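**Student:** could you look at this predicted model? Sequence included:
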Amino acid sequence: MHFLSTLLENYISDNSQDEPDILKELTRETHLKVIQPRMLTGHFQGRVLSLLSKIVRPKNILEIGTYTGYSAICLAEGLQKGGTLHTIDVNAELFDIQRKYFDKSGYGTHIKQHIGNALNIIPQLDTTFDLVFIDAEKKEYLNYLDVVLPKTKTGTILLSDNVLWSGKVIEALDPKDKTTKILLEYNNTLKVHPKLETVLLPVRDGLTLSRVK
């Protein structure tokens, strides 16, 4: 499902903050060398993440799902001086391209890469996070929420990506489609969770903004 016309998407991008050159370079290399480049956060959503991070001014950020590092760089733009961003991905083959662009961006010393299963890594992090971005395996979203919440505090902002799932969340559910089923449950959980205040934003493929009470 296409939510906005290409003309409108281009207009939105053209009237938002320009994409930093380092991210244009990362986008180009990702398209040339990495499979599924559509997984990139992209210009418009990247600027949304950057601005939200600058509003929050987090000391500690957690990102679940690094891919080639585009969203991590966007989020790092809002870090407090001396702040840290922990980013987790299961694909060790992407480590080097991530590190290359983290260092070129100027945020390299503030970004800690973790390779492995986020559900195993997060409980081991002795950190309380001010900002969390979930953008990894959709079937694990409910489990990510369970391990993330103990690492938050009142005022922590939780961002969840791809919650519209190309419009499948409003279509008749295929009984075999476990991913959409879990996302439907996840979206409802965020809405009714007693510890969260939530609004679902129609940004790209859906970006939910939740605040820990």
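**Tutor:** Arrived safely.
**Student:** from here on, just use CA atoms for contacts and neighbour counts.
**Tutor:** Noted.
**Student:** what about the strands in this protein?
**Tutor:** Ranges of strands in the chain, per DSSP state E, are 60-64, 84-89, 111-115, 131-134, 157-161, 196-201, 207-212.
**Student:** nearest to residue 20, of those strands?
**Tutor:** Residue 20 lies closest to strand 111-115 among those, at 18.2 Å (CA to CA).
**Student:** the closest one vs strand 84-89, what angle?
**Tutor:** If you take axes from the mean of the first three to the mean of the last three CA atoms, to 10 degrees, strand 111-115 sits at 20 degrees to strand 84-89.
**Student:** contacts for strand 111-115 next, please.
**Tutor:** With CA atoms under 8 Å, 6 or more residues apart in numbering as the contact definition, strand 111-115 has outside contacts at 76, 84-92, 95, 102, 121.
**Student:** what does stretch 72-84 give?
**Tutor:** Outside of stretch 72-84, the residues within contact range by CA under 8 Å, 6+ apart are 46-47, 49-61, 63, 66, 85, 87, 102, 105, 107, 110-112.
**Student:** just those residues: which are in helices?
**Tutor:** Within these, residues falling in helices by DSSP state H are 46, 47, 49, 50, 51, 52, 53, 54, 55, 56, 102, 105.
**Student:** Serialize those to CSV and add fields for neighbour count.
**Tutor:** Listed next are those as CSV, based on neighbours: other CA atoms under 10 Å:
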residue, neighbour count
46, 22
47, 22
49, 23
50, 20
51, 17
52, 20
53, 23
54, 17
55, 11
56, 16
102, 24
105, 17
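**Student:** any chance of the strands of the chain in a markdown table, plus mean neighbour count?
**Tutor:** Compiled in a markdown table, these are given as follows (neighbours: other CA under 10 Å):
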| stretch | mean neighbour count |
| --- | --- |
| strand 60-64 | 25 |
| strand 84-89 | 23 |
| strand 111-115 | 18 |
| strand 131-134 | 25 |
| strand 157-161 | 23 |
| strand 196-201 | 18 |
| strand 207-212 | 20 |
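**Student:** quick one: furthest residue from the center of the chain?
**Tutor:** Ranking residues of the chain by C-alpha distance from their mean position (CA atoms, centre = their mean) puts residue 175 at the top, at 27.5 Å.
**Student:** for residue 126, see how far away that residue is.
**Tutor:** 39 Å (CA to CA, to the nearest Å).
**Student:** over to residue 30?
**Tutor:** For residue 30, the distance to residue 126 - CA to CA - is 32 Å.
**Student:** and what of residue 204?
**Tutor:** Residue 204 is 33 Å from residue 126, by CA to CA.
**Student:** these two: which has the busier surroundings?
**Tutor:** A side-by-side neighbour count of residue 204 and residue 126, using other CA atoms under 10 Å, places residue 204 first with 20 against 8.
**Student:** okay, pairing it with this:
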Amino acid sequence: MTEGGDLTAWIEGTGPPRGYADVPASRTTPMDTDDLRRYLSGLAPDHDDVQAEMADYADREGFPIVGPAAGGTLRVLARLVDAESVFEFGSGFGYSASWWARGMRAGRVVLTEIDPEELDMGREWLPAGDYAPSFDYREGDALSVVEEYDGPFDCVLVDHQKERYADGFHAVREKVAPGGVVVADNVVRGPADFDTLVAYAEGEPVPDDASAQTRGIAAYLDAVRAAPDFETTILPVGSGLAVSTRV
């Protein structure tokens, strides 16, 4: 079992945790390295045919997607809670929705997207997959769309504008089923400044001149960590997922 500074040293690769004093320094591995990303990517689940087409499109167009390592996590979470109802704040053309669907035996995934062309692409791709749930394609602001649903939701993805992440959590938290999960993407890598987030995690205030995305991620983490009915952990897969379960 590690404690504060020991765990930080282990994550940063500057030394082993307590109880591992005899481990050579060369065998202490930084947690956020290119090698780690290659390792996680190499062990990520394979795309199905539809996802492979989506990923090829994303590569060509430079479109950000959660990727198979994070997507596989969504699939596992859907299986763990036996999800029947999923809501996404920001869906793009449906890549993340396809991962939720691969972990579901039935039910519905609600996609939200302000770009009608992206949503139309999802309408073309997702029905071609061998997915059990149905898909509800909703064009518009996710914060408005979610108000039209009573829930409960077994799984929620927060992946829209980072400065609105906390608003998304507050809008959906009472609609999450007990035992359900809320997942936020890009809490480690992405548009937010990671050095500022590290300082925030160590207790420093987020500077007023930090980017809106950085302040948005910090505000979201403040919100979920302060919620007494949720427990949160950070997973360093993809661009970093904050996974919060309702207790």
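**Tutor:** Yep, that arrived. Predicted model, so just to flag it, every value in this text is computed and none were measured.
**Student:** sorry, back to before: just give me the match in structure 2 for the residue farthest from the centre of structure 1.
**Tutor:** Mapped onto structure 2 by TM-score structural alignment, residue 175 of structure 1 lines up with residue 209.
**Student:** excluding its backbone neighbours, what's nearest the residue nearest the centre of structure 2?
**Tutor:** The structure's structure 2 has its C-alpha centroid closest to residue 185; by CA atoms, centre = their mean the separation is 3.1 Å. Once flanking residues are discounted, residue 185 of structure 2 sits nearest to residue 241: 4.8 Å by CA to CA, 6 or more residues apart in numbering.
**Student:** residue contacts, the one you found?
**Tutor:** Here residue 241 of structure 2 is in contact with 70, 183, 184, 185, 186, 187, 188, 234, 235 (CA under 8 Å, 6+ apart).
**Student:** ok, the second one - contacts?
**Tutor:** Yep, that's residue 183 of structure 2 we're talking about. 155, 156, 157, 158, 241, 242, 243, 244.
**Student:** next one: the first one from residue 124 of structure 2, what distance?
**Tutor:** Just to be clear, that refers to residue 155 of structure 2. For residue 155 of structure 2, the distance to residue 124 of structure 2 - CA to CA - is 23 Å.
**Student:** over to the fourth one?
**Tutor:** Separation of residue 158 of structure 2 from residue 124 of structure 2 (CA to CA): 23 Å.
**Student:** now do the helices in structure 2.
**Tutor:** Assigned by DSSP H, the helices in structure 2 fall at 4-12, 34-42, 49-61, 67-80, 95-102, 116-125, 142-145, 165-172, 194-201, 212-226.
**Student:** could you give the angle of the second one to helix 67-80?
**Tutor:** Read that as helix 34-42 of structure 2. Using the same axes, to 10 degrees: helix 34-42 of structure 2 against helix 67-80 is 60 degrees.
**Student:** map residue 151 of structure 2 across to structure 1 for me.
**Tutor:** Checking TM-score structural alignment: residue 151 of structure 2 goes with residue 127.
**Student:** for residue 94 of structure 2, same thing?
**Tutor:** Aligned partner of residue 94 of structure 2 by TM-score structural alignment: residue 69.
**Student:** give me the nearest residue to its match, chain neighbours excluded.
**Tutor:** residue 98 (5.0 Å).
**Student:** residues in contact with the one you found?
**Tutor:** 66, 67, 68, 69.
**Student:** distance of the residue lying closest to the third one once chain neighbours are set aside relative to residue 51 of structure 1?
**Tutor:** Which is residue 68 of structure 1. Leaving aside its chain neighbours, residue 68 of structure 1 sits nearest to residue 98 (5.1 Å; criterion: CA to CA, 6+ apart). Relative to residue 51 of structure 1, residue 98 of structure 1 is positioned 21 Å away (CA to CA).
**Student:** just to revisit the earlier point, any quick ChimeraX command for the buried ones out of the contacts of residue 98 of structure 1?
**Tutor:** In ChimeraX syntax, the buried subset of the contacts of residue 98 of structure 1 is picked out as below (16 or more other CA atoms under 10 Å):
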select :66,67,68,69
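**Student:** out of the contacts of residue 98 of structure 1, which comes closest to residue 19 of structure 1?
**Tutor:** Distance to residue 19 of structure 1 across the contacts of residue 98 of structure 1 (CA to CA) is lowest for residue 69, with 14.7 Å.
**Student:** wait, doesn't the closest one sit right on residue 102?
**Tutor:** Yes. With contacts counted by CA atoms under 8 Å, residue 69 of structure 1 reaches residue 102, the gap being 7.2 Å.
**Student:** tell me, how many residues neighbour the counterpart of residue 54 of structure 2 in structure 1?
**Tutor:** Aligning on TM-score structural alignment places residue 54 of structure 2 opposite residue 26 in structure 1. Residue 26 of structure 1 has 19 neighbouring residues, counting by other CA under 10 Å.
**Student:** test my guess that residue 26 of structure 1 contacts residue 101.
**Tutor:** Yes. If you go by CA under 8 Å, residue 26 of structure 1 and residue 101 touch, sitting 7.0 Å apart.
**Student:** make JSON lines from the ones in helices among the contacts of stretch 72-84 of structure 1 and add distance to residue 154 of structure 1 to it.
**Tutor:** Listed next are those as JSON lines, based on distance: CA to CA, whole Å:
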{"residue": "46", "distance to residue 154 of structure 1": "25"}
{"residue": "47", "distance to residue 154 of structure 1": "25"}
{"residue": "49", "distance to residue 154 of structure 1": "20"}
{"residue": "50", "distance to residue 154 of structure 1": "21"}
{"residue": "51", "distance to residue 154 of structure 1": "20"}
{"residue": "52", "distance to residue 154 of structure 1": "17"}
{"residue": "53", "distance to residue 154 of structure 1": "16"}
{"residue": "54", "distance to residue 154 of structure 1": "18"}
{"residue": "55", "distance to residue 154 of structure 1": "16"}
{"residue": "56", "distance to residue 154 of structure 1": "13"}
{"residue": "102", "distance to residue 154 of structure 1": "29"}
{"residue": "105", "distance to residue 154 of structure 1": "31"}
